[in-house]
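Peer 1: Sequence and predicted model, in that order:
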Amino acid sequence: MWRWGPRHFPRETPRGCRRLASYPCSWGAPDPIHATLRRSDRYLQPSINISMRQTGGADFGVLVPVNIVRSMLLLGIAVAVAAIWIGALQPATGVVLVAREGSVVALIDGKALGPVALEQGGRSIPILPIDIEKDSDTFATHATLNHFYQRQTMLSAMSRAPGANLVVAGKKHPVQARRGILGNPFGFWLILIPGVLGIAVTAVVLAADPKNLANRLVALTGLMFPFVVAGSAIAITRDLAIDGELYRWLMFMHEISAVLFALIMAALFCVYPREIIPAKTVAIVTGLGVLFALTIAIGRVFEWVVPGGHGMAGTLVSLREISGGSQIEVTAVFVALCAALARQFQVTRGDPVARAALTWFGLSVVVGAGGFIILLTLPNLVGMRSVVDGSVGFPLLLLIYAGLTFGLLRYRLFEAKTWSFRVLYAVSATAALWLIDAALIYGFGLDQGPALGLSLILIGLVYQPVRAKLSTLFMRRTGLRKNEMFAAVMKVAFAAPAARSEQWRALLHRLFEPLEITPGDPATVGATIGEDGVALLVADPAGGTALRLAYPGQGSRLFTPDDRHIVQEISVLCRQAADALQSYERGAADERRRMAQDLHDDIGARLLSGILVAQGPVKSLLQDALRDIRTLVTGLIGETAPLSRVMADIRVETASRLEAVGMELDWPITVEAGAHSMPYHHSKAITSAIREAVSNTLRHAQARQMTIRISIEGDAGVVEIADDGRGIAPDKDRGNGLNGIASRLDGIGGSFRIDRPDVGTRLTLRWPLVARRQTPQTEMVSYGR
């Protein structure tokens, strides 16, 4: 006997669930079934042993996973073979019998013929509607069920005897004593095969980790499943009759295994993926439920031979009649299962991986088991005939193990929300169609053909608009609208190179709202979903550091393939925008080079000719204009100018201006200027700032001497300009000239400071040296008189 206890739930953080200050998650038992994927290859390795711990005397010994799979498959196959063999031994008439208006007719060549009787040895027994009833649970009283058993025994014995014939409208149809294996109808296989598939899936789950309680409970449901379907496959698909004693035992096996299946499934959701009820409590309640179900099932054994109310056996029969049998038990357990499932959805709010697996598994259980109960169980409880038989209802239970395969093996868990809504929509549409069809047939008396057509019309007119509205409401994605996303992508593409990666990071945060954004694997290409949807690895389209995004939607969901596609699309859009920007810049650069060539060749040549013939102030002005043209040409073609040349040009200009007014210039600075270059916008800002400072001195300072110092301090260039004039009053605001200097320096990331010494004024200009030559060469340049 397996022991249930806390030791099956070591307290550790579940995969995909972390203690996050901004989004706390639920702590509790680990998700043992999620380990299936990581260990799912064990059953393929016969050499791997899993040693089970001692649990208070309950020793599982050493279990080899491949033996677990083999043993459970052999059990399922054995049950299936037994069912096939028993089915093959049953008689067959080869005629389809249906109940019509209180009598039985045979459908032959598209015609309904009757009456129908079974004849053998000169004895003829008419076939009644009770004889072809597929589900004995539809009988309301003990007496009716006994009558059904007796007639089944009698008809089965006559069908097996030599010379048995089914007489339809006076015409005899020989009855085969055995229908054979190939004579088992399609519905028989449709009911039986899911039992073998179910036990195979659960065998793999148990083999992956036999120590985990959740895996064991799943395996127990798989062990019950073949017994649930085997008896029903024989009884429901019988041709006319099987022995009443065999029928009774088949239904006993079906009933007790079905209740056990439901109880174990409900117990599973009490401990998976979180332990919402203590394991010992679940064990006790499940055990009491098994005892009660066994007591009720024993009532079926005695209900043929013992009348209700006589002795202990009769009391069990009476208890079964009062309780309603297994149908009410299974329905009640299903309600408890749904309550446990709802609670699990609450406690897994902080673990998106567990929530996704629970969505797959829970949805499959609700749809599979719920569909079975709605189609087969509830109609019997309310006294209505079911619109389908077990050949349709029992395969629905296979959906449970299909969901188990998706959920426990974590196949596309990140699409759980999308697929869950699609499945619910499909199931809801089918259920609505059946309900409307049944209401039109039984409530309004319409024939099946018109009722089906009208049902389809109503579904199209009412359900589809409702479905579209619900889809918009529940599957609406939070994030950016298309115009906002386009604007954000353009902002990334057109950002400065230094800020482009930061803009990309901000865009991803706006799109997915992850709790974590950390550097990712440098080898990341495009976008890749990792850690079962918890993380998304994204390459930077600008060539920066790859990023790892974790816990999207503030930790409330997983990444989906749609998220990956969005990232891939915006990455392509960013690259296309960047390529377009580069193409534009190349075109603009070509145009600037053409304009620069024209300035150099035409205007520059004309100014040079004028300088050669000009005299005095005109020649000086032409020389200044030629220097400006040379600066503009340098800026237009995007070249960097050596710091030494920029300082030399402005020094010559400054010296000429001061000499014209009789003012002295002291510029004795020696700087390692050859190792530094200046882009055009830097050189233009610095020369304009020095020029404006000189102009201010000439207009306002009334100075006799100006001193200029050039120096390199780390990665910054520094210019100090001082005069011996009357200075600037402390209470005087800056004029346009000084504000212009400050604005120019701010545009290149520099700074501007005014000092007021005892005599005159001192201005300090500082700017970053952003460009360097590949092969620095120290060139000592002296500026001075």
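Peer 2: Great, that's in hand. For clarity, every value in this text was computed on a predicted model and none was experimentally measured. Residues are numbered from 1 along each chain as shown.
Peer 1: going forward, measure contacts and count neighbours with C-alpha atoms only.
Peer 2: Noted.
Peer 1: what ranges do the strands span in the stretch 601-750 of the chain?
Peer 2: 641-642, 664-666, 670-672, 676-678, 705-713, 716-723 (DSSP state E, counting those that start in this stretch).
Peer 1: cool, and the stretch 51-200 of the chain?
Peer 2: 62-63, 96-100, 103-108, 111-113, 116-120, 123-126, 165-168, 171-174.
Peer 1: any chance of those in TSV, with distance to Ile264 too?
Peer 2: Formatted as TSV, those follow (distance: least, C-alpha to C-alpha, whole Å):
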stretch	distance to Ile264
strand 62-63	22
strand 96-100	37
strand 103-108	41
strand 111-113	46
strand 116-120	44
strand 123-126	44
strand 165-168	45
strand 171-174	46
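Peer 1: wait, which of those is closest to Phe361?
Peer 2: With C-alpha to C-alpha as the measure, strand 62-63 is the member of these nearest Phe361 (26.6 Å).
Peer 1: From the chain's centroid, how far away is the closest one?
Peer 2: A distance of 36 Å separates the centroid of the chain from that of strand 62-63, by C-alpha atoms, centre = their mean, to the nearest Å.
Peer 1: And for stretch 467-484?
Peer 2: On C-alpha atoms, centre = their mean, the centre of stretch 467-484 falls 16 Å from that of its chain.
Peer 1: which of the residues in it are buried?
Peer 2: Going by neighbour count (16 or more other C-alpha atoms under 10 Å), the buried part of stretch 467-484 is Arg467.
Peer 1: Contacts for that stretch next, please.
Peer 2: Surrounding stretch 467-484, the residues in contact under the criterion C-alpha atoms under 8 Å, 6 or more residues apart in numbering are 418, 421, 425, 510-512.
Peer 1: closest to Leu435 among these?
Peer 2: Tyr425 (15.1 Å).
Peer 1: Just give me the residue right at the centre of this protein.
Peer 2: The centre of the chain sits closest to Phe414, judged by C-alpha atoms, centre = their mean, with a distance of 1.8 Å.
Peer 1: ok, second structure coming up, stack it against the first:
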Amino acid sequence: MPWLGLAIQYDAGSENWQLTGVHQHSSNRRTIDDHLQQQGLALPLEVVGIQLVDKQQLFTQVLFIEEPDTLPSYAEFNQLMQDQQALFLASQKNVLALITSDRQIIPLQTTSRPMTSLPALFWFQLFVGVGGALTGALVWASRRRDPAAILYALTGVGYLIFAPAAAIYSTRELIISGELFRILSAINHFGALFFTASLTSLLWAYPIKLGAAKVPAVIYSLALLVWLLNVMQWLAPVFMHLAVLLIFSISFVFSGMQWQKTRKHPSARAALRWFLLSIYTATGLFAGFIIIPAALHIEQPASQGIMFGAFLIMYWGLALGIVKYRLFQLEQWWHSITGWFVSGLFIVLFDIALVSGLALPQELALPIALAIAGWLYFPVRQLLWSRIGKQANPSINAWIGNILPLLIDRESSESGKSSNDRWVEILRAVWRTPYVEQRTGQLSAPAITNDGLRLLVPAYPDHLPYHFHVDLPDSGARLFTSADIKTVKHLQQITGLALERIDARNQGIQVERDRIRRDMHDDLGATLLKLLHASPEETKPLVRNAITDMRQLVSTLEQYPVNKAEAIAHWHKEAEDRCKFAGATLQWSDEGEQLPELLSVRTYTNLSRILREAVSNALKYASPSIIHICFNQNQITLSNPIPADKPVGHGSGQRIMSERAAEINAHLEYRTEQSKYSITLTIPPEQG
């Protein structure tokens, strides 16, 4: 590439072009120094253009433009290419001369540009292009058959195409071959469209494939069509920028579809969050600073070459999201980052709109944009964010109402439910998941594993030799975060305080029950024994039954649960004695029972009285020869034949049995069919 070794810049203050420096290795250094010495001048030197053989090329902003596709028309674009080609051909013949402001001519020599003269921006654009392509290649190498990894690698190919091509012509000193300039510009456009199509297609295929591969094919075809129209110059130059924005806008539709698809896939949702944060941060910055100003024909706030670096941030972020999902720490600040980014982008875009639409000066447009953002945009955004952007992590207000009933449940206390059982129920209630499993091994502090899919929770109290695995919070709608670690610690504190109060309450209840039990045993028991000895033989069975009922009533005041085997044996013995006394045969079957191993005192007492009342009703009203009692899973069925002339009524006995069943959340069903009467008692599996 031709090189003069001159630093020529536009001075906005004097509105003139100036020669501000000469490279130490430039072949024109001695010529410039001699001219300055002869004229008694010093740098900077005002210049107006370059003399060719047959014409003068005046310096203009267009001649030094960094990116030619920002020109408003193809006529200006083609004129720039012609001017550059004329300069290039003249430089090949060494017939160039510098024209000063006083119309003096300084002969110039051109040489090949040395590597040491290339600016840092040239190397930076090469670095980001190669860095993005290598990142894509590394991801593809680890997942060669993954469509998402392939599309990701293709975005790197596009990056490698447009960034180095732009680096060559955007960092030129002054002169470049017009034909080469045109080719590099076309390559840059192809790479930009290829990159945009690949990135949009990536959101179609990842984290969940949304459909057939023909959709990415259509997107690539659209990008190719736009590029051909641009190369053939059949549409206005602004169409190129609008087409890039149009293709990229399709990604917003795909993002919304992905958001819906990943509702019950926490890993995919976390990857999508990382995708959207990485992609839209980088592309939003580039679009806001480069593409949108170019489409509106206003000055770009930053150099295109520098803004290419924004894409490298996206590449490194996406590489992390595709190869390994260690993303669960993102959830707690995802909403804040998104809000900050959208807010900043709104101010930039609104500032651009004021400058371009209302023709306001930049020093006035920015304060107006900030004022409108502060008075209108931020309050509206905060209102919407409070409704649709709530954090998914459980707050104390969300779960405190669910765990309080578990902490103060009297039924749990009376059933002998341990603190550990309560802890399991609390974990399920807080994280709204049934997947809580006990595992061996002591755990002193909570921890998150499996990339946020599992929370390890110590037992309560934490000195016990086991811990718990809590999986898929909110039924798999999200991952665990560090906020859940804090929630566990809060739960431990709240549960500790609550269980201390429960233990104190239970101790007080037990003390009072012991007092009542002793009083009944000592006073009422002594009176009944005295009555038994003083009663005639025909009334002694009634007194003995009263003593038995008193003893059973006293036993209900005890806090300790009853073993299932002992309860069934007691029921069997009592029913057998009563049937034998009434002259009936008892058929008993308990081989298929699945009752809880321990029955609370209330459950045991109510079941005993229901069975006793059912046997009494059968013997009293039907006078059967056979009574059949069957335990099957969690059901108890009593059946007996009934004579045709003795229909079964619905008296107070059935009502009382139903009430006792309701007290323990059981269900009674009465049936009369084919001269057979039956009562079926269904006990909930968790009722103990």
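Peer 2: On my side now, so go ahead. None of the values given here were measured: they were computed from a predicted structure.
Peer 1: Superposed, what's their TM-score?
Peer 2: The TM-score (TM-score structural alignment, normalised by the length of the second structure) is 0.65; 540 aligned residues with a C-alpha RMSD of 4.9 Å.
Peer 1: one step back: and the strands of the stretch 601-750 of the first structure, which is most packed in?
Peer 2: strand 676-678 (a mean of 23; mean count of other C-alpha atoms under 10 Å).
Peer 1: any idea how far the counterpart of the residue nearest to the centre of the first structure in the second structure is from Leu479 of the second structure?
Peer 2: Using TM-score structural alignment to pair residues, one finds that Phe414 of the first structure aligns to Phe328 in the second structure. Distance from Phe328 of the second structure to Leu479 of the second structure, counting by C-alpha to C-alpha, to the nearest Å: 6 Å.
Peer 1: which residues are common contacts for those two?
Peer 2: Counting by C-alpha under 8 Å, 6+ apart, the common neighbours of Phe328 of the second structure and Leu479 are 270, 452.
Peer 1: just to revisit the earlier point, so which of the strands of the stretch 601-750 of the first structure gets nearest Ile373 of the first structure?
Peer 2: The nearest among those, by C-alpha to C-alpha, is strand 716-723 at 80.3 Å.
Peer 1: Packing partners of the closest one?
Peer 2: For strand 716-723 of the first structure, the packing partners by 3 or more C-alpha pairs under 8 Å, 6 or more residues apart in numbering; DSSP states H and E come out as strand 705-713, strand 761-768.
Peer 1: If we use 10 Å, what do you get?
Peer 2: When contacts are defined as 3 or more C-alpha pairs under 10 Å, 6 or more residues apart in numbering; DSSP states H and E, strand 716-723 of the first structure sits against strand 664-666, helix 680-696, strand 705-713, strand 751-755, strand 761-768.
Peer 1: how far is that strand from where the chain is centred?
Peer 2: Distance, centroid of strand 716-723 of the first structure to centroid of chain: 61 Å (C-alpha atoms, centre = their mean).
Peer 1: Over to stretch 333-351 of the second structure?
Peer 2: In terms of C-alpha atoms, centre = their mean, the centre of stretch 333-351 of the second structure is set 19 Å apart from its chain centre.
Peer 1: For Ser428 of the first structure, see how far away the equivalent of Ala270 of the second structure over in the first structure is.
Peer 2: Structural alignment (TM-score structural alignment) places Ala270 of the second structure against Ala356 in the first structure. Remark: distance between Ala356 of the first structure and Ser428 of the first structure (C-alpha to C-alpha) = 21 Å.
Peer 1: Tell me which of those two has more neighbours.
Peer 2: Ala356 (27 against 15; other C-alpha atoms under 10 Å).
Peer 1: Tell me who's in contact with that one.
Peer 2: 345, 348, 362, 406-407, 410, 412-417, 420, 532-533, 557-558 (C-alpha atoms under 10 Å, 6 or more residues apart in numbering).
Peer 1: Leu276 of the second structure now?
Peer 2: Applying C-alpha under 10 Å, 6+ apart, we find Leu276 of the second structure in contact with 203, 251-252, 255, 282, 314, 318, 338.
Peer 1: do you know how far Gly249 of the first structure is from Gln152 of the first structure?
Peer 2: Actually, residue 249 of the first structure is Trp. It isn't Gly. Noted for Trp249 of the first structure: a distance of 14 Å to Gln152 of the first structure, by C-alpha to C-alpha.
Peer 1: Same question for Thr281 of the first structure.
Peer 2: Counting by C-alpha to C-alpha, the gap from Thr281 of the first structure to Gln152 of the first structure is 44 Å.
Peer 1: same check, this time on Phe421 of the first structure
Peer 2: Taken as C-alpha to C-alpha, the span from Phe421 of the first structure to Gln152 of the first structure is 46 Å.
Peer 1: the more surrounded of those two?
Peer 2: Taking other C-alpha under 10 Å, Phe421 of the first structure and Gln152 do not tie; Gln152 has more neighbours (23 against 17).
Peer 1: Do I have it right that the more buried one meets Ile132?
Peer 2: Yes: assessed by C-alpha atoms under 10 Å, Gln152 of the first structure is found in contact with Ile132 at 9.4 Å.
Peer 1: Can you pull the residues that touch both of these two?
Peer 2: With C-alpha under 10 Å, 6+ apart, Gln152 of the first structure and Ile132 have common neighbours 240-241.
Peer 1: thinking again about what came up before, redo the strands of the stretch 601-750 of the first structure as CSV? Include distance to Val98 of the first structure.
Peer 2: Below are those laid out as CSV (distance: least, C-alpha to C-alpha, whole Å):
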stretch, distance to Val98 of the first structure
strand 641-642, 101
strand 664-666, 120
strand 670-672, 108
strand 676-678, 98
strand 705-713, 103
strand 716-723, 99
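Peer 1: Which among these is found nearest to Ala742 of the first structure?
Peer 2: If you check each of the strands of the stretch 601-750 of the first structure against Ala742 of the first structure by C-alpha to C-alpha, strand 716-723 wins as the nearest, at 13.5 Å.
Peer 1: what angle do the closest one and strand 761-768 make?
Peer 2: Going by axes from the mean of the first three to the mean of the last three C-alpha atoms, to 10 degrees, strand 716-723 of the first structure is angled at 170 degrees with respect to strand 761-768.
Peer 1: Quickly note the distance from Asn112 of the second structure to Leu89 of the second structure.
Peer 2: Asn isn't right for residue 112 of the second structure; it's Ser. Distance, Ser112 of the second structure to Leu89 of the second structure, by C-alpha to C-alpha: 14 Å.
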